[in-house]
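Trainee: okay, sequence plus prediction incoming.
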Amino acid sequence: MDFTFYVLMIIFSPFLVQPLAAATDMNGFTIDLIHRDSRFSPFYNPAAHHDIVFHDRRPIASRNTSRRPYPESTVKPSEAEFLMKISIGSPPVESYAIADTGSDVVWVQCVPCDNCEKNDYSSHLFNPLKSYTYKELSCRSRPCQGLPKNLRLCDSVNSTIKPKRCDYAYGYVDLSYTIGILSSDTFTFASAESHGRSISLRFPKSTFGCVHTTNGSFDSHAAGLVGLGHGPLSLITQLGDQIHHKFSYCLLPVTSNTTSKLRFGEQAVLTGKGLVSTPMFFEPEDPSYYLKLEAVSIGKKKIVNGHLTLAGKGNIVCDSGTPLIFLKTDFYNQVEAAVRDAIRLKAIKNPDPESNFELCYDTRSFDRYPEIKIVFHFTGASVTLKTVNTFLGDENITCLAMAATEGDAFFGNLAQINFRVEYDLASKRVSFVPADCSKY
């Protein structure tokens, strides 16, 4: 994903192992989500904590699905903010992997690895020779056929092997890429929670990429990536009926004293005051979740989105991995102008040339943070944002957590803080309900 993401992490403790079949008898399950920069993260750096909001906010590259040589993740993997602790193999080997709602391939770094020696995860590489349940998949296998043809390397490698193994390449918007072998093995989620007790769930014969080559800016803390999109090989699609094609999360600010949650199955279903739902839209060969944004209100001023799409099409990606809200440039300019008018304070130049922030203020000039009512009007669902969703800052500078883009628009994870957000792939709807996520 393109930026610093929230961290998905399952914390291990004594547990009862349940096989895949048992998962269908549960009322879903829940795991912890831990922001990589929070004090709960193993990568927490107290010395750098005050700089969090201004680092790793680089712009997303433009995406044009009609001209892409192969499907791309919607974010840069090097700036991921979510890591998911997943165990693969028998016996299980733990990996910290980026959680990415904008891609569908699950992959981990495998032995041999051509560029892992200097990374933090070098001691957590997966060695397929040590797992008795590991299997390489062939080019004729159904999962391999589920990959777009231009991802598969079946016509160019291993020509002497019959049937050939499913080698593949997967690219990302910043031109990073991975090359691996599509494989199957057991996924284990330890210390998941179901019915108030800690359990461990095993999912045999799960599909993933055993990656030996990476290039580009993958995060040094991550040993892989877990695709949570709607594509054929994503974790969500593979769990499928066992989670009733539903998952949800409730994200907390980085400074919170507890962890966020990711829920699967019936435990993901939302209820409560203020619940709103909007249709989600799928694009061919794009695993992202698109919504239709009709307008944005700043105070009493309503700005209609000039980038409305045809029926059955979305115009903004709902993404737990991208931090900021990204709007098409002309639409963003109108929104920013309305925010300036509402605040009526002198803006300052953003001191960080590598960040996306375009509207900033000297925090020392604030008696308090600006209280502006900002509402995102999706089809059938109006979502009212608070200051925590729309501004980022420290004791010196505060910036609007929105930016312009010529690529896809994004409704990022900062906008989703203290909302429960449900993805129901069966009904093709995304739901929001405001919540104190420390209580979920």
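Mentor: Cool, got the structure.
Trainee: C-alpha only now, for contacts and for neighbours.
Mentor: OK.
Trainee: shouldn't Tyr289 be in contact with Pro279?
Mentor: No: if you go by CA atoms under 8 Å, Tyr289 and Pro279 don't touch, sitting 9.9 Å apart.
Trainee: between those two, which has more neighbouring residues?
Mentor: Using other CA atoms under 10 Å, the more surrounded residue of Tyr289 and Pro279 is Tyr289, with 24 against 21.
Trainee: give the contact list for the more buried one.
Mentor: Tyr289 sits next to Thr101, Gly102, Gly229, His230, Met280, Phe281, Phe282, Val317, Cys318, Asp319 when contact means CA atoms under 8 Å, 6 or more residues apart in numbering.
Trainee: all helices of the protein, in order?
Mentor: 20-23, 142-146, 235-239, 329-343, 387-390 (DSSP state H).
Trainee: surely Gly321 and Gly412 touch.
Mentor: Yes: using CA under 8 Å, Gly321 is in contact with Gly412, at 6.8 Å.
Trainee: more neighbours: which of those two?
Mentor: A direct count of neighbours by other CA under 10 Å for Gly321 and Gly412 places Gly321 higher, at 31 against 23.
Trainee: check the spacing between the more buried one and Leu233 real quick.
Mentor: Computed as CA to CA, to the nearest Å, the Gly321 to Leu233 distance reads 19 Å.
Trainee: residues near the closest residue to Val226 other than its chain neighbours, how many?
Mentor: Residue nearest to Val226 in three dimensions, not counting chain neighbours: Val106, with 4.4 Å by CA to CA, 6 or more residues apart in numbering. Val106 has 23 neighbours, counted by other CA under 10 Å.
Trainee: check it against this one:
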Amino acid sequence: MAASLLLSFSTILFIILFISPCITLSTSRRILHDHVSKHRETSFRVALKHVDSGKNLTKFERLQRGVMRGNLRLERLINNMMATLSESNSQVTSSVHAGNGEFLMNLAIGTPPETYSAIMDTGSDLIWTQCKPCTKCFDAPTPIFDPKKSSTFSKVSCSDSLCQALPTSDCESDGCEYLYSYGDYSSTQGVLATETFTFDKVPVSGLGFGCGEDNEGSGFNQGGGLVGLGRGPLSLVSQLKQSKFSYCLTSINDDTSSSSENSKSSLVMGSLTSDILTSNSTTVFTTPLIKNPSQPSFYYLSLLGISVGNVDLPIKKSTFAINSDGSGGMIVDSGTTITYLEESAFDMLKKEFISQTKLDVDNSDSTGLDLCFGLPATDDSSEVSIEIPKLVFHFDGASLDLPGENYMIGDMKSGLACLAMGSSSGISIFGNIQQQNMMVVHDLEKETLSFIPTKCDQL
């Protein structure tokens, strides 16, 4: 057996990978599109906080909450894609917006700057916050932005390229009004404007954002708005015209309670990404980013196959391909907790996992996850050791051998160990549990995405 890796937590579950290291699982992380000024290189790093941070949840409890949110997010994406496909017959297209998300970032808006927390979302584009006067606003941990108190607030004209990039807009005499919906009843509606945003003491002027006066739906009340990091022209990445950005998400165990600032996940924009990569150079897994014209905001990957233990699953090559109508494919997403695979592929993975894992399958459906195993009885209630097969995702140009804690989550209290994956139809998603403790680098100039194993809490 290879050398073991011990992660110390209050209650310990030892997971041993076949042909893979031992690991421990626990019960218990400008060209600026500026309408005022010329391009000036903007680079910054901001801390990210999980939406369930500080709630005194165990890792397993946070996983379950994330799965419930992820199921709703997946349902929203599938429903939107179905709508897009039906509209395509009449030559009408509409973008899918994921909305919600699992991580919050702090920023400041206006002059003088007022501090807000916003949801980071790689599955949508629009940057927005709730604004006064507010005809309908949800309860949020941060105040509602008052544009009258900022000297740098300016409404966007209807002829502006940002207004024209909106999926739904209305041209009024005093500026561009928008409606941005997220597939169910969730939406934000208001005035498109420009404002000075501050990220970790770095001011960015003239940033286009939605000043939402009518906001409704589930999932947004963890923050005061949303920062879209998708590929469309309205996103933060596109407006900054950055060729590179990255995020590094700490282990789901590291932020189950109020943790110190230096142990949080982080988002890095611009040249700082290269600086961090230089100082943390290690094994790099790089795969091409694929574009889907029907869903231009998402970051698609080319997944060629999956291995469980030493078995290459007999998945058809077309399973994860983007279909001619825009359906299918796999996206990498920071806002979805677990990985969702097209149903036929997940069924193969589940069957092989059961075959290679010498534990009883739990059929109680008590966790919300598709595959759980009962843990063996032990005299010492604080620890138990089990064996699980290794799991490898074979992307185009990169085979990613996942650490055990990135796909198997154990809970001594319930006596279960569960696979942090599920099935899907119409789209597959590579979720954030599978990305934890990796620097995930989006290089939009080279059109690549890189996974770099990293101790994210030490960046």
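Mentor: Cool, got the structure. Keep in mind the model is a prediction, meaning the values are calculated, not measured.
Trainee: so after superposing, what's the score?
Mentor: Between these two chains, after superposing, the TM-score reads 0.81 (TM-score structural alignment, normalised by the length of the first structure); 388 aligned residues with a CA RMSD of 2.6 Å.
Trainee: with distance to Lys373 of the first structure and mean neighbour count added, can I get the helices of the first structure in JSON lines?
Mentor: Shown next, in JSON lines, are those (distance: least, CA to CA, whole Å; neighbours: other CA atoms under 10 Å):
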{"stretch": "helix 20-23", "distance to Lys373 of the first structure": "42", "mean neighbour count": "16"}
{"stretch": "helix 142-146", "distance to Lys373 of the first structure": "44", "mean neighbour count": "16"}
{"stretch": "helix 235-239", "distance to Lys373 of the first structure": "34", "mean neighbour count": "21"}
{"stretch": "helix 329-343", "distance to Lys373 of the first structure": "10", "mean neighbour count": "17"}
{"stretch": "helix 387-390", "distance to Lys373 of the first structure": "8", "mean neighbour count": "20"}
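Trainee: who wins for proximity to Ser198 of the first structure among the ones you listed?
Mentor: Closest to Ser198 of the first structure of those is helix 20-23 (CA to CA; 13.4 Å).
Trainee: distance from the closest one to the second structure after superposition?
Mentor: The superposed helix 20-23 of the first structure is, by mean CA distance after the TM-score superposition for the first structure, a mean 7.9 Å from where its aligned residues fall in the second structure.
Trainee: what helices or strands is that helix leaning on?
Mentor: With contacts taken as 3 or more CA pairs under 8 Å, 6 or more residues apart in numbering; DSSP states H and E, helix 20-23 of the first structure sits against strand 197-215.
Trainee: repeat that for 10 Å
Mentor: Packing partners of helix 20-23 of the first structure (3 or more CA pairs under 10 Å, 6 or more residues apart in numbering; DSSP states H and E): strand 177-194, strand 197-215.
Trainee: pick the most buried one from the ones you listed.
Mentor: strand 177-194 (a mean of 23; mean count of other CA atoms under 10 Å).
Trainee: quick one, it and strand 197-215 angle?
Mentor: The directions of strand 177-194 of the first structure and strand 197-215 differ by 170 degrees, with axes from the mean of the first three to the mean of the last three CA atoms, to 10 degrees as the criterion.
Trainee: can I get the contacts of Tyr289 of the first structure in JSON lines including neighbour count and distance to Arg197 of the first structure?
Mentor: Conversion of these to JSON lines gives the following (neighbours: other CA atoms under 10 Å; distance: CA to CA, whole Å):
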{"residue": "Thr101", "neighbour count": "28", "distance to Arg197 of the first structure": "27"}
{"residue": "Gly102", "neighbour count": "29", "distance to Arg197 of the first structure": "31"}
{"residue": "Gly229", "neighbour count": "25", "distance to Arg197 of the first structure": "28"}
{"residue": "His230", "neighbour count": "23", "distance to Arg197 of the first structure": "29"}
{"residue": "Met280", "neighbour count": "25", "distance to Arg197 of the first structure": "33"}
{"residue": "Phe281", "neighbour count": "21", "distance to Arg197 of the first structure": "36"}
{"residue": "Phe282", "neighbour count": "18", "distance to Arg197 of the first structure": "36"}
{"residue": "Val317", "neighbour count": "25", "distance to Arg197 of the first structure": "35"}
{"residue": "Cys318", "neighbour count": "26", "distance to Arg197 of the first structure": "31"}
{"residue": "Asp319", "neighbour count": "27", "distance to Arg197 of the first structure": "30"}
